[in-house]
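# I'd like to go over a predicted model; first the sequence, then the structure.
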Amino acid sequence: MAEAEINYAAVFQALPGMVAVLTPDLVYADVNEEFVRLSGRTREQLVGRYLFDAFPDNPGDPAATGARNLEASLRRVLATGERDTMALQRYDVESAERPGEWEERYWSPVNAPIVGADGRVELLVHRVEEVTELIRARGRPEGSRARVLEAELYTRALELQGLNERLRKAHAHEREVALALQEAMLPTPGPVGHHRAAVRYRPAVGSLNVCGDWYDLVDLPGDRIGVGVGDVVGHGLRAACVMGQLRSALSAASRVAGGPARALEVVGLYARSIDGAENTTAVQTHIDWDSHTLTYSSAGHPPQALLRTDGTVEFLDQATDPPLGARPDHVARPQATIAFNEGDTLVLYTDGLIERRREDIDAGLARLADSLTRNRAADPERLADTLLLELLPAGGATDDTALVIVRL
């Protein structure tokens, strides 16, 4: 049986709350029956009229701000294409029966965009919740205790709703800034001699769980390069700033220090002077093609993976020490060296690639090893994309991920 076609015009008119549709010029395009009933206006007095001609601010109240606040909200929606939930508004309305007399009203508006195919806002949905009686009940001593309490709770809920919306927008803005900063600090690396390497950075979805991870590749004397990844504890703009400082410090230290362990020691001492750098994890590796060796040191970071040409995977965990700045006293860090064969692949990553809540890390390492073995014939670029596709959750990770792959 074919589904019946939904009459959306009838649905709109039957909506239980006050809902209007506005043009980008803030003219009423349509209103539902509840909007007509509770506003005290007829359809003819609304449709086709400019919103603030139909509902101006009370000219007898110099402190009236309802119209001004509402227009600012609607303009934000038009400019950003994002919904805006307003705080509770006092908005006096001129009586339809007694022109010149103004009635004190309290409305809780939400404004949402309808975006066209070109990405522009074509219409605005303006929903208003009429809460005048609840606000009045709060101020009436003769009102029942339950009614007054209901008014108090409802008012607080509306205030929290507006606060949550403002916080969401502030967080979204900070996330955009942090990601822009992250992108500027993690440029696509230049060629590493004649060797093939791939890098990836994937931000977390939602919230502010982004911008603490980094990667770095540096040229060293001879046929050598230094490669590292790190993860700052914390998220958002602050973590991005800390990340930038530590990444730059480790990149510089790798060029002059006598090996990865010494480079991490230097950066560990530096981390003690940076607020928010405590317990940052990092791993640094020097790849030497002349001797076919990897020399590495880890500061509390998940182990690198060495994919052999025969498909076996070794996790490099023989030189692991606490995170940067975790020790109160300076102690020399360990360092280990392992031989590699031509065609092997080195994989460095941050914990967003393998760790999942309520799951042992060994399960994530096993997934990584399995994916590497199955895709060992892929070049670094293709392998990087495949690992992200196979290992990150389908809906997006809750932590950001940095990934470096070098064909040895």
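Cool, the structure landed. Residues are numbered from 1 along each chain as shown.
# going forward, measure contacts between C-alpha atoms and count neighbours the same way
Noted.
# Residue 282 - how many residues pack around it?
30 (other CA atoms under 10 Å).
# pretty sure it contacts residue 303?
No. Counting by CA atoms under 8 Å, residue 282 sits too far from residue 303 to count as a contact (10.1 Å).
# hold the first one in mind and look at this next one:
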Amino acid sequence: MSEVSGDIDYAALFDAVPTPLSVLDRDFVFVEANQAYLEITGRTRDELIGHHLFDVFPVNPDDPDADGPENLLASFRRVLETGKPDTMILQRYDIPRPGSEGRYEERYWSPVNTPVLGEDGSVSLIVNRVEDATAYVRDSLAHPTGLADTGGGLRAADGKIAESELYARARELYEHNERLRRAHAREHEVALTLQKAMLPTHMPLELRNAAVRYRPAQGSLNVCGDWYDMINLSEDRFAVAVGDVVGRGLEAASVMGQLRSALSAAMRVADGPAQALYGLDLYARSLDGALATTAVKLDIDTHTHTLTYSSAGHLPPMLCHPDGYTELLDQATDVPLAARSRPSHRPQAITTYVPGSALILYTDGLVERREESIDVGLKRLSESLTRHRDLGPEEIADNLLEDLGMNRGTADDAALVVIKL
């Protein structure tokens, strides 16, 4: 196998690629374009670089129903939101004739928009690849006759699939998918609003040394059922809980709200975390969508400096002592809610803490990553908590999210509660 000697001139390589390519920033301003793109659009680099794409190629005023520019903008926004490439079907997008005043030419394009990620993992640039299908479409639309139904779809007299028919059907499919996408986006917005409305935003006055964070999953369709809650039990006793409902969307958000409310009521009357989770288990058995929900409940006694806890299949709370030693509160873990054929009493454990310790409760979205052991995520969380243990709860929460990559988006929701004891 031969080796390429010397450094590769990527700028020259980009310009030599025969496929038309342009590079846009997050505001859709041209940063670069290769020679193939200049030739296919009839523009010079000076006419493109530093200019907004939709200023260079505005909507054809003689075709107010044209949806090509609108669809392209929607694709760009999906790329920015998801960080993933977006392939579009054939689009009609007329562009001004070079050197003419207000005259447009009918053009058809097949675009693919690909993100370029920055050092922080967010989208910094978009590569817009286009293929000009104008001649292909004009030829197919100019010969709409001679079609026959052979049982496998419409075919032209020479046996080729009728391009115009394919184009029309592709447009119908695209429009149907766009309607589904908008419907899913509306569902996501409703679910996220419902979820946020159900989560408490103010801590009890006696728990001023606490901070909460909620991060929705990356992408527009990934609302899940994570929740947290904190209440006063007495002058020097407080209860905190975190849970995670299986599933996504409106159903998960609705189940989450009902379980959180039920556990909040149980925490006020139950004799300890285990009894509260036992009552929640009974309720979950009568609630569709609650099966296999995980939850952990913990009581804090600031007078005796003790933590009493019980877990229904949830990841263990993490306690970081002032000297930096970190331990998982995993001595009272049981199965998720409604997982047994019949309800049974839950285990409960108690441990002590030293004032100045940091306690965190969280959901799996904070530490779980695909193709990675959960132990790796827990170790990463432990190391981050140890580093930042001397900060205030707000600062600890922000640093944990940053260290675990939550500010760059993940595939799952995450709830986090930080308490300085």
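Structure received. All values derive from a computational prediction rather than experimental measurement.
# Which parts of structure 1 are helices?
Residue ranges of the helices in structure 1, as given by DSSP state H, are 8-14, 33-39, 43-46, 51-54, 66-80, 132-139, 145-185, 236-256, 260-271, 361-374, 380-391.
# out of those helices, deepest packed?
helix 260-271 (a mean of 22; mean count of other CA atoms under 10 Å).
# All the strands of the stretch 201-350 of structure 1, residue numbers only.
213-220, 224-231, 281-288, 293-299, 304-307, 313-316, 320-321, 336-339, 345-349 (DSSP state E, counting those that start in this stretch).
# Please convert those strands to CSV, extending it with distance to residue 393 of structure 1.
Output for the strands of the stretch 201-350 of structure 1, formatted as CSV (distance: least, CA to CA, whole Å):
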stretch, distance to residue 393 of structure 1
strand 213-220, 18
strand 224-231, 19
strand 281-288, 23
strand 293-299, 26
strand 304-307, 20
strand 313-316, 23
strand 320-321, 28
strand 336-339, 32
strand 345-349, 16
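# circling back to that earlier point, for the helices of structure 1, give me CSV that also has distance to residue 316 of structure 1.
Shown next, in CSV, are the helices of structure 1 (distance: least, CA to CA, whole Å):
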stretch, distance to residue 316 of structure 1
helix 8-14, 61
helix 33-39, 67
helix 43-46, 71
helix 51-54, 67
helix 66-80, 48
helix 132-139, 65
helix 145-185, 27
helix 236-256, 19
helix 260-271, 14
helix 361-374, 12
helix 380-391, 19
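# Ok, which of those helices comes nearest residue 343 of structure 1?
helix 380-391 (11.1 Å; CA to CA).
# Give the aligned range of the closest one in structure 2.
Under TM-score structural alignment, the counterpart of helix 380-391 of structure 1 in structure 2 spans residues 393-404.
# How far away from the center of its chain is that stretch?
19 Å (CA atoms, centre = their mean, to the nearest Å).
# How about stretch 336-352 of structure 2?
32 Å.
# Structure 1: matching residues for that one?
Residues 323-339 of structure 1 are where stretch 336-352 of structure 2 lands when matched by TM-score structural alignment.
# tell me how far the ends of that stretch are from each other?
26 Å (CA to CA, to the nearest Å).
# buried residues in it?
Neighbour counts over stretch 323-339 of structure 1 (16 or more other CA atoms under 10 Å) mark 323, 324, 325, 326, 333, 334, 335, 336, 337 as buried.
# Name the surrounding residues that touch it.
260-262, 264-265, 267-272, 277-282, 292-297, 299-301, 318-321 (CA atoms under 8 Å, 6 or more residues apart in numbering).
# One more: stretch 375-393 of structure 1?
196-200, 307, 309, 311, 352-354, 367-368, 371-372, 403-407.
# Mind giving me the PyMOL command for buried ones among these?
The buried residues among the contacts of stretch 375-393 of structure 1 can be selected in PyMOL (16+ other CA under 10 Å) with this line:
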select buried, resi 197+198+199+200+307+309+311+352+353+354+368+371+372+403+404+405+406+407
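# Count the residues that sit near whichever residue in structure 1 pairs up with residue 368 of structure 2.
Residue 368 of structure 2 maps onto residue 355 in structure 1 when the alignment is built from TM-score structural alignment. Using other CA under 10 Å, residue 355 of structure 1 has 21 other residues around it.
# so residue 355 of structure 1 touches residue 361, yeah?
Yes. With contact defined as CA under 8 Å, residue 355 of structure 1 counts as touching residue 361 (5.9 Å).
# about what we covered before: between the helices of structure 1, which one is nearest to residue 93 of structure 1?
Going by CA to CA, the one of the helices of structure 1 nearest residue 93 of structure 1 is helix 33-39, 8.3 Å.
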